[in-house]
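*Asks:* here you go, sequence then predicted model.
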Amino acid sequence: MKKNGILDVKYSLTQILYFASFSALMGYASVYLLDKGVSNSVIGTTLALVSIIAVFTQPMAASAVDKKVIRLQPLIIVIVALAVILSLCLYFFKLPTIILLCVFVGVVTCMMTIQPLLNSLAFLFEKYGIEVNYGLARGLGSAAYALASAVLGYLVEDFGTSMIPLFYIIGNILLIVVVYTYVVPKNQRHVVHREENQHEEVKQEQLSFFQFCSIYKKFMIFVVGVILVFFTHTIINNFFIQVITPIGGTESQMGIAVFIAAIVELPAMAMFNVMRKKIDCSTLLKISVIIFGLKHLLTFLATNVFMVYVAQVLQIGAYAIFIPASVYYVNEVISKPDLVKGQSMVTVGITASGIIANLAGGILLDTIGVHDLLMIGVVVSVIGALIVFMSIEKKRASIE
């Protein structure tokens, strides 16, 4: 595989802009909606609804790309453009609560739908003989998430929650511009034409969702484990202000906590290509789910904001390892014609955890409180880690 510096820069910018926008959208969802008079239960229900919709839109979008119904690049642009239009409605108009929630659901759904597509974008150029450094780009995305979260914490305290939609409007407009500029170098285009001619006679019919589940049974059990591991992760991220307020935390301290977790992801993700050459992705995934459990346990035991900061540092071995490891793991255990669908299944699993976590989290916060909710989350996270351990596979000898 050859390297192409311009494509590496563009892909890094794509991840940076996406996650900077996503930090404002999801990291401050509770802050934004609470300020609009929405209760915890309704916030949880709203985020759960987004997750339910995304469970369908993510594989649908992936399937459309796999079946060559639409190319990956224009599909991403169309979805992000729709998110921008809806975001402008949030920023410029004072909407009734029910309309506001519907528009918010639309924005988040768009952004969650393109997440697996952006992962697949990293491997789009492999057929042209070009390798993109996914780990570095994803690490820079986490750094952008960190910086955006920290900055937003202070901006919201000083200027109010109107800064939140403005932030992701700007970020998404820039994202459209960057994705639009993706161009394969002319001297590499002949590679894909040659490969397409060689494989023209062995084109494979695309699998339906149920066919995929039937063929990749162990992989789907792995996805179930992912759902459980990410249950507490989702609760902490989406209800962070509710988690730290009882121990004396503020919006700016929440921003700092999110900054810590996201910034420590950068070195781990940037060095991931080096790590995976020495340690199997299956082993890295096992390590990551163990550290996830430790992070959730420490957050549960936290009695002050400093302990939350310490827990956030563990992100370096949890989310920071899991995300790139899972992306490469899919490429190792899923056949080439089903790769986009395979990438979407992991994202769907994380999204499905959002359905449970957001719906249950909002209701349980209003009924049993944050302490007991985090205790339940620790138990669920441990069960998920055990399932991941039992279902993980070694790299297949031949993936066609």
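*Replies:* Sure, I can see it.
*Asks:* could you use CA atoms for every contact and neighbour count after this?
*Replies:* Will do.
*Asks:* go through the chain and flag its longest helix.
*Replies:* helix 339-367 (DSSP state H).
*Asks:* next SSE after it?
*Replies:* For helix 339-367, the following helix or strand on the C-terminal side (DSSP states H and E) is helix 370-391.
*Asks:* so that following helix versus helix 339-367, what angle?
*Replies:* Comparing the axes of helix 370-391 and helix 339-367 via axes from the mean of the first three to the mean of the last three C-alpha atoms, to 10 degrees yields an angle of 150 degrees.
*Asks:* who are the packing partners of helix 370-391?
*Replies:* Applying 3 or more C-alpha pairs under 8 Å, 6 or more residues apart in numbering; DSSP states H and E, one finds that helix 370-391 makes contact with helix 217-238, helix 281-301, helix 339-367.
*Asks:* how about 10 Å then?
*Replies:* helix 217-238, helix 240-244, helix 281-301, helix 339-367 (3 or more C-alpha pairs under 10 Å, 6 or more residues apart in numbering; DSSP states H and E).
*Asks:* please report how far the spatially closest residue to residue 71 that is not a sequence neighbour lies from residue 73.
*Replies:* Spatially, and ignoring its direct neighbours in sequence, residue 71 is nearest to residue 65 (5.8 Å; C-alpha to C-alpha, 6 or more residues apart in numbering). Residue 65 sits 10 Å away from residue 73, taking C-alpha to C-alpha, to the nearest Å as the criterion.
*Asks:* what's the overlap in contacts for the two?
*Replies:* Residues touching both residue 65 and residue 73 (C-alpha atoms under 10 Å, 6 or more residues apart in numbering): residue 117.
*Asks:* between the helices and strands packed on helix 370-391, which one is nearest to residue 376?
*Replies:* Ranking the helices and strands packed on helix 370-391 by their distance to residue 376 (criterion: C-alpha to C-alpha) puts helix 217-238 first, at 8.4 Å.
*Asks:* and that closest one with helix 370-391, angle?
*Replies:* Computed by the same axes, to 10 degrees, the angle between helix 217-238 and helix 370-391 is 160 degrees.
*Asks:* got another, please set it beside the one above:
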Amino acid sequence: MLTARYAVVQSSYWSAFCLIVNFASVYLLAHGLSNAQIGVLLAVAGAVATVVQPIVAGIVDRSRVPLRLWLVLGGIVVAALAAALLPQGEGFLTAVTYGLLVALVQVVQPLVNSLGMAAVAQGFRVNFGVARACGSVTFALLSVGAGALIAARSAKAVALLLIVAAAVFVAGSATFILRHPAAPATDYAASSVSRKRAAAEAAGEPAVGHRDPARLSDPPALDRRAWKLFSLLLVGIMLGMTSHTLVNAFLFQIVDFHGGDAGAMGLAAMVAAMVELPTMVFFERLISRWTPGTLLIVGGIGFAVKNLAAYLAPNLAVLYLSQVLQFAGFGLVIPATVYYVNRLFPAALRVRGQAYITMTFSAGSVVGALIGGVVLDAAGVPMLLLVGTVAATVGAVFVWFGADRR
């Protein structure tokens, strides 16, 4: 089943993301970095990713190499960098290596999304929401498992687990092959997919997957007004992701403020990841009833409400409850942006459109990481969460005016 194979790609990707991003503070604090230094490192890595993402997307758009092989290459590099973290090196080299991992995992994200949406655009039955939900389940379980392992052993467990996640990602990406004896491809991977189908026909190989008779229509090019609205939307999403980063990147410090440890941080991350599941599993039903633009507006408001709840939380138990609101923020925005780009952009520009969205996520991560480390050292956790609440609220306003509800 094609959805199951895509779920392996999503699950292994989000496993790597969990280990690299969510446990960044745990790993880097253990290697002697301060909150401000961690913030600068994450910000620089995010800035690098923001610059590199459109370049990589453009190369992939023009490349005759199948997208899955680009993902294989990315997974191999992640594994190599993780292996480089295993020896106890000096702080500077460790920070640089970790920064490269943070940048790379963000650069790969739009390619992972495009892999599934390319199959959908070509008519194959791939349930993006279910596959992405599997990523959330893996993220949740790994958050708890890795947190407990780190608390019991050491931060070196991050690198070991990351090598395993990268190996699964490489295997899942390498085997995500689309074969069917008919119908032309309709997006950037057309040439490579057509060659594979022709080869399959010639060899008499069985078709893999099913085709959906309801193909995606190709929208016209964006006019000036559409670009302006899209820009407003991107600003709003960036501010929402800034607030998200202020909580996620510094979740260990927030949990520590309430008396918790790495295990408690893992549990908090698990709660957030698990509540994303209903949203993602049933996203196709949501998208059949409401447009992606409308769902993005709800997601923008969700970011603001979640951050406000975290700010008001008096103890660890209430902080866990605030994490439940993840379903209405990040859990909704991630799949909604993917479908929004597919509906707004013509097929030839969809990888680039996904890159614009991921660039925005990265930009929000940069701002959040940079501000977060400084605010933490200067004013502490309550001010960090207040800044996040303000950013999310302003972001929700931008999304309201920028999202195309049609």
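*Replies:* Now that the structure is in, tell me what you want to look at. Since the model is a prediction, treat every value here as computed from it, not as a measurement.
*Asks:* could you quantify their similarity as a TM-score?
*Replies:* For this chain pair, the superposition-based TM-score is 0.90 by TM-score structural alignment, normalised by the length of structure 1; 376 aligned residues with a C-alpha RMSD of 2.1 Å.
*Asks:* returning to what we had before: could you dump the helices and strands packed on helix 370-391 of structure 1 to TSV with distance to residue 174 of structure 1 and mean neighbour count?
*Replies:* Formatted as TSV, the entries for those read as follows, by distance: least, C-alpha to C-alpha, whole Å; neighbours: other C-alpha atoms under 10 Å:
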stretch	distance to residue 174 of structure 1	mean neighbour count
helix 217-238	25	24
helix 240-244	28	22
helix 281-301	32	22
helix 339-367	24	25
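*Asks:* nearest to residue 178 of structure 1, of these?
*Replies:* Go through these one by one with C-alpha to C-alpha and the one that ends up closest to residue 178 of structure 1 is helix 339-367, at 21.4 Å.
*Asks:* so how far is residue 295 of structure 2 from residue 123 of structure 2?
*Replies:* Using C-alpha to C-alpha, we find residue 123 of structure 2 at a distance of 24 Å from residue 295 of structure 2.
*Asks:* I'd like the distance between the residue nearest to the spatial centre of structure 1 and residue 211 of structure 1.
*Replies:* By C-alpha atoms, centre = their mean, the mean C-alpha position of structure 1 lies nearest to residue 115, the distance being 5.9 Å. Between residue 115 of structure 1 and residue 211 of structure 1 the distance, using C-alpha to C-alpha, works out to 23 Å.
*Asks:* also residue 13 of structure 1?
*Replies:* Computed as C-alpha to C-alpha, the residue 13 of structure 1 to residue 211 of structure 1 distance reads 36 Å.
*Asks:* looking at these two, which is more packed in?
*Replies:* Taking residue 13 of structure 1 and residue 211 together and counting by other C-alpha atoms under 10 Å, residue 13 has the greater number of neighbours (21 against 11).
*Asks:* what residue of structure 2 matches up with that one?
*Replies:* With TM-score structural alignment as the criterion, residue 13 of structure 1 lines up with residue 8 in structure 2.
*Asks:* same thing with residue 59 of structure 1?
*Replies:* With TM-score structural alignment as the criterion, the equivalent of residue 59 of structure 1 in structure 2 is residue 54.
*Asks:* the aligned partner of residue 143 of structure 2 in structure 1: helix or strand, and which one exactly?
*Replies:* With TM-score structural alignment as the criterion, residue 143 of structure 2 lines up with residue 149 in structure 1. Secondary-structure element containing residue 149 of structure 1, defined by DSSP H and E: helix 134-159.
*Asks:* which strands or helices does that helix pack on?
*Replies:* Secondary-structure packing of helix 134-159 of structure 1 (3+ C-alpha pairs under 10 Å, 6+ apart): helix 5-22, helix 29-35, helix 115-123, helix 163-180, helix 251-263, helix 265-270, helix 272-278, helix 319-333.
*Asks:* could you check the angle helix 163-180 makes with it?
*Replies:* What separates the directions of helix 134-159 of structure 1 and helix 163-180 is an angle of 150 degrees, with the same axes, to 10 degrees.
*Asks:* after superposition, how close is helix 134-159 of structure 1 to structure 2?
*Replies:* In the superposition with structure 2, the average deviation recorded for helix 134-159 of structure 1 is 0.6 Å (mean C-alpha distance after the TM-score superposition for structure 1).
*Asks:* how about that helix, which residues are buried there?
*Replies:* For helix 134-159 of structure 1, burial by neighbour count (16 or more other C-alpha atoms under 10 Å) applies to 134-150, 152-156.
*Asks:* wait, isn't residue 51 of structure 2 in contact with residue 362?
*Replies:* Yes. With contacts defined as C-alpha atoms under 10 Å, residue 51 of structure 2 counts as touching residue 362 at a distance of 9.5 Å.
*Asks:* shared neighbours of these two, anything?
*Replies:* With contacts taken as C-alpha under 10 Å, 6+ apart, residue 51 of structure 2 and residue 362 have residue 107 as neighbours in common.
*Asks:* thinking again about what came up before, the longest helix of structure 1 vs structure 2, average distance?
*Replies:* For helix 339-367 of structure 1, the mean distance to aligned residues of structure 2 following superposition is 0.8 Å (mean C-alpha distance after the TM-score superposition for structure 1).
*Asks:* what is the burial count for residue 227 of structure 2?
*Replies:* When counting by other C-alpha under 10 Å, one arrives at 13 neighbours for residue 227 of structure 2.
*Asks:* show me the contacts for the counterpart of it in structure 1.
*Replies:* If you follow residue 227 of structure 2 across to structure 1 using TM-score structural alignment, you land on residue 216. Counting by C-alpha under 10 Å, 6+ apart, residue 216 of structure 1 touches 210, 333, 334, 335, 342.
*Asks:* selecting buried members of the residues you listed in PyMOL, what would you type?
*Replies:* Applying 16+ other C-alpha under 10 Å to the contacts of residue 216 of structure 1, the buried members can be selected in PyMOL as follows:
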select buried, resi 333+334+335+342
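*Asks:* and which of the contacts of residue 216 of structure 1 is nearest to residue 182 of structure 1?
*Replies:* Distance ranking of the contacts of residue 216 of structure 1 against residue 182 of structure 1, using C-alpha to C-alpha, places residue 342 first at 23.5 Å.
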